[in-house]
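Q: For reference, the sequence and a predicted model appear below.
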Amino acid sequence: MARDRILLVGAAYQDIILDVPHFPQEDTKLQVRNLVRRWGGNVVNIARVLRALDDNLDIHLVVPLPSESTSKEFLEFCARINVTVSPLFSDATEFPVAYVTRSLDRNTRTILNYSNVPQFDQTTIQHVLDLISSHEYSWLHFEGRTPEFLEKCLDAPEIASKVNVSLELEKPDRLWLLPLASKVSTVFSNCEFLRKVHRPDWNADFRERCLSFLNSGVSPNCFITSGSSVTFGSVAGDPVFMPIEKVSSKESTGAGDSFAAACIYYLMRNAGGTEETVRFANLVAYQFLESKDNDISSSSGSSDTLNSERMPIPCDFAERLRN
């Protein structure tokens, strides 16, 4: 049986997560309660979750990176989880960093990104097209970043003819990516992006915004996370809203990416319709967040809640995510 091959195109970061009792005022000092470092970014998180779900997937990453020596630890991490990297090295000597400062009293976060790595350009486009020409991919996923790069890729015959192509639309300051949502088979977004899409004075709730977004000409396969109590999904235009199980972990970085990874996996296997897909993705995102606790056994999910009816989640899923 041929292995499913997936191509993920986006940026890689080192996430540095700082827990503070409250957000500091200007010109003050504050003691950090806890510090966590891990590799992140949309496509890196998706790769981690896909690998934890299935050892047999052939996962390829295309990411702009600093120099080869600076990227050594990241490449070792990818090799450890058996993810193939097609690196685009540059002369940069610092790895991109995302500083995530989380306020413990309000359970909110502020993210500061730093990167001097050159982003996607014509060389990257040709690199991606060459990979697609030389491999048979079951799924292509693009992080929503540079519009010129994405437009040229999605309009290329090598990609336009592919059935399974997904796009991440989550950054509220990237509304110029919205026209590309009709050029892919699946779109992943969130409530922050939707608030920017609609006029600011429209006092609509999450459900109204989701349905309006779905009917605006985007792909009929559309998934939107709210970050709180409910997620939205549509497979072939069939909309479903589903509650989210409350998690004990207060750190939500990467939750939307884990949800997207589960949707990709479920849709790629043609395992079910909208309700089954969203339920499975919610369960995977739940386990992704719970796996961040120091003690895996503290997870509140029983063996019954770790599996969807049609697509089992590996019983050691949380342990796999720690690799």
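A: The structure has been received and is ready for your questions.
Q: C-alpha from now on. contacts and neighbour counts both.
A: Will do.
Q: Can you get me a residue count around Glu26?
A: 6 (other CA atoms under 10 Å).
Q: Would you mind giving the secondary structure of Thr253?
A: Assigned with DSSP: H, G, I helix; E, B strand; the rest coil, Thr253 falls in the coil class.
Q: Next, count neighbours for it.
A: With other CA under 10 Å as criterion, Thr253 counts 20.
Q: Could you list the buried residues of the lengthiest helix in the chain?
A: Ranked by number of residues, the top helix in the chain under DSSP state H is helix 274-290. Within helix 274-290, the residues that count as buried by 16 or more other CA atoms under 10 Å are 274-290.
Q: Figure out how far it is from the centre of its chain.
A: Its chain's C-alpha centre and that of helix 274-290 lie 13 Å apart, by CA atoms, centre = their mean, to the nearest Å.
Q: Please name every helix or strand in contact with the next helix or strand after that helix.
A: Downstream of helix 274-290, the first helix or strand assigned by DSSP states H and E is helix 317-321. For helix 317-321, the elements it packs on are helix 42-53, helix 274-290, judged by 3 or more CA pairs under 8 Å, 6 or more residues apart in numbering; DSSP states H and E.
Q: Can you list the buried residues in the shortest one?
A: Under the neighbour-count criterion of 16+ other CA under 10 Å, helix 42-53 has 42-53 buried.
Q: Look up how far Asp173 lies from the residue positioned nearest the centre of the chain.
A: Centroid-nearest residue in the chain: Asp257, 2.4 Å away (criterion: CA atoms, centre = their mean). Taking CA to CA, to the nearest Å as the measure, Asp257 falls 18 Å from Asp173.
Q: and the angle from the helix or strand encompassing the residue nearest to the centre of the chain to helix 274-290?
A: Assigned by DSSP H and E, Asp257 falls within helix 255-268. If you take axes from the mean of the first three to the mean of the last three CA atoms, to 10 degrees, helix 255-268 sits at 140 degrees to helix 274-290.
Q: let's bring in a second one:
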Amino acid sequence: MKHLILVGACYLDTILTVPHFPKEDSKLRATAVQVRRGGNCPNSLEVLAHLLSAGPHRPNVKLHLVTCLPDAQAAATSKILSSFGDGSENAIDFSHCLYRAGNEEPASSYIIRSGETGSRTIVNFNDLPEMTGSEFEKIADAFAEHGKGDGCWWHFEGRIPETTFRCIRYLRQAMPESTISVEVEKPNREGLIELAAEADVVFYSRSWAESRGYTSPEVCLKAQATSSRASFMLCTWGEQGAGALLLPSREYIHHLATLPGDRISVVDTIGAGDTFIAAMLYGLHVETWSSEARLAFAVGLATKKVQREGFAGLVP
């Protein structure tokens, strides 16, 4: 059995849908409000759990979440963990989460979603103590001690780069057979390039690429490849789909989200990038798929996601 461990923040999202984005110092009535669990890695794990239990292939993969949560007895913690559902054999393992004793409130995101444009503006608040490098090392050691080290794939959200860099370096030393992937998402976050240089698989966001002056996925990936050890690099580009670069061959492939002339109805873009990553991590564990098939599957599932609310029914 292989182990896929996702390391990143878990949030409780409050989503306000409004007719249009409000002007500063104005009053606006929301048309809908929704509270649901969020966070890049938890979202990806929810999609992965569905794929492993109902997807077109059933790779033998066990899912794990490493994140900071409130006190184990807090109501918010119970709500977050129960939100994943899925009682299948591929249920997510939460035993390596870090429960912050005495903290009752989870990390929170407040999301304003515009009905006019489909865009969303996110404000985060997190008062939980962040994971430290030494805490992560104990988690990694626990996998190694149980003989799981060689079959591990570690995926990092790419937040708090200094700590994440220490985590990756530790894995390279203690568990050299592990595969490591990382997200490079937030523009202007220092240290992400250094993280990407240490990973085997890298996911770049369009917003990060454009903040660096790149005008397409291909331009971004080929520029970043010069300083990376990765064998596979990907960059999403919204309605234009995503591109992938295979190394060391430098073969570039691209898959469009829609065919020219096609139109889709965008309902909910929150979690589209997380869905793409989940679908790609799933595809990378389907040994019979080509790189083209994996990219097409990930783009297709992310495109399907933006046309529905949340993740329910995303996987048949």
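A: That came through fine. Quantities reported herein were computed from a predicted structural model and do not represent experimental measurements.
Q: follow-up on the earlier one: turn the helices and strands packed on helix 317-321 of structure 1 into TSV, including distance to Ile16 of structure 1.
A: Shown next, in TSV, are these (distance: least, CA to CA, whole Å):
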stretch	distance to Ile16 of structure 1
helix 42-53	14
helix 274-290	16
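Q: In structure 2, what residue spans correspond to helices?
A: Taking DSSP H, the helices of structure 2 run over residues 40-54, 75-82, 133-145, 161-174, 192-198, 206-211, 217-224, 272-283, 291-305.
Q: In CSV: those helices, plus distance to Met1 of structure 2.
A: Converted to CSV, the helices of structure 2 look like this (distance: least, CA to CA, whole Å):
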stretch, distance to Met1 of structure 2
helix 40-54, 13
helix 75-82, 24
helix 133-145, 13
helix 161-174, 19
helix 192-198, 25
helix 206-211, 34
helix 217-224, 32
helix 272-283, 14
helix 291-305, 21
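Q: End to end on stretch 210-217 of structure 2, go ahead and measure it.
A: In stretch 210-217 of structure 2, first residue to last residue: 10 Å (CA to CA).
Q: go on, stretch 162-180 of structure 1?
A: Terminal residues of stretch 162-180 of structure 1 lie 15 Å apart, using CA to CA.
Q: circling back: most packed of the helices of structure 2?
A: Ranked by mean neighbour count, these are led by helix 272-283 with a mean of 25 (mean count of other CA atoms under 10 Å).
Q: Outside of that helix itself, list whatever touches it.
A: Residues outside helix 272-283 of structure 2 that contact it (CA atoms under 8 Å, 6 or more residues apart in numbering): 40-41, 43-45, 47-48, 51-52, 203, 236, 289, 294-295, 297-299, 301-303, 305-306.
Q: go again using 6 Å as the cut-off
A: For helix 272-283 of structure 2, the surrounding residues in contact (CA atoms under 6 Å, 6 or more residues apart in numbering) are 40, 44, 48, 294, 298, 302.
Q: quick one: contacts for His64 of structure 2?
A: Listed by CA under 6 Å, 6+ apart, the contact partners of His64 of structure 2 are 5, 92-93.
Q: Go again with 8 Å.
A: Contacts of His64 of structure 2 (CA under 8 Å, 6+ apart): 3-6, 92-94, 96.
Q: when you align them, which residue in structure 1 goes with it?
A: Using TM-score structural alignment as the criterion, His64 of structure 2 maps onto His60 of structure 1.
Q: Report the separation between that match and Phe259 of structure 1.
A: 19 Å.
Q: just to revisit the earlier point, tell me, the longest helix of structure 1 lands on which residues of structure 2?
A: Going by TM-score structural alignment: helix 274-290 of structure 1 matches residues 291-307.
Q: And for stretch 33-40 of structure 1?
A: Aligned using TM-score structural alignment, stretch 33-40 of structure 1 spans residues 31-38 in structure 2.
Q: Contacts made by that stretch with the rest, please.
A: 10-19, 43, 80, 83, 109.
Q: do stretch 184-200 of structure 1 as well
A: Counting by CA under 8 Å, 6+ apart, 154, 163-172, 175, 181, 206, 209-210, 213, 218-227, 260 sit against stretch 184-200 of structure 1.
Q: The residues you listed, buried ones only, as a ChimeraX selection?
A: Filtering these down to the buried ones (16+ other CA under 10 Å) takes a single ChimeraX command:
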select :154,164,165,166,167,168,169,170,171,172,181,206,209,210,213,218,219,220,221,222,223,224,225,226,260
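Q: how about Asp19 of structure 1, what does it touch?
A: The contact partners of Asp19 of structure 1, by CA under 8 Å, 6+ apart, come to 32-35, 101-104.
Q: ugh, wrong one, Ser71 of structure 1
A: Applying CA under 8 Å, 6+ apart, the residues near Ser71 of structure 1 are 65, 95.
Q: aligned partner of it in structure 2?
A: Applying TM-score structural alignment, one finds that Ser71 of structure 1 aligns to Thr77 in structure 2.
Q: Ala230 of structure 2 - nearest residue in space that isn't next to it in sequence?
A: In this structure, Ala230 of structure 2 finds its nearest non-sequential neighbour in Asp200, 4.0 Å apart by CA to CA, 6 or more residues apart in numbering.
Q: ok, that neighbour - how many residues close by?
A: Residues near Asp200 of structure 2, counting by other CA under 10 Å, number 17.
Q: and the gap between the counterpart of it in structure 1 and Phe241 of structure 1?
A: Using TM-score structural alignment, the equivalent of Asp200 of structure 2 in structure 1 is Ser185. The gap separating Ser185 of structure 1 from Phe241 of structure 1 is 20 Å, by CA to CA.
Q: And Ser252 of structure 1, by the same measure?
A: From Ser252 of structure 1 across to Phe241 of structure 1, the span is 20 Å (CA to CA).
Q: Also Glu136 of structure 1?
A: Taking CA to CA, one finds Glu136 of structure 1 at 34 Å from Phe241 of structure 1.
Q: Which of the two has more residues huddled nearby?
A: Taking neighbours as other CA under 10 Å, Glu136 of structure 1 and Phe241 compare with Phe241 leading, 19 against 12.
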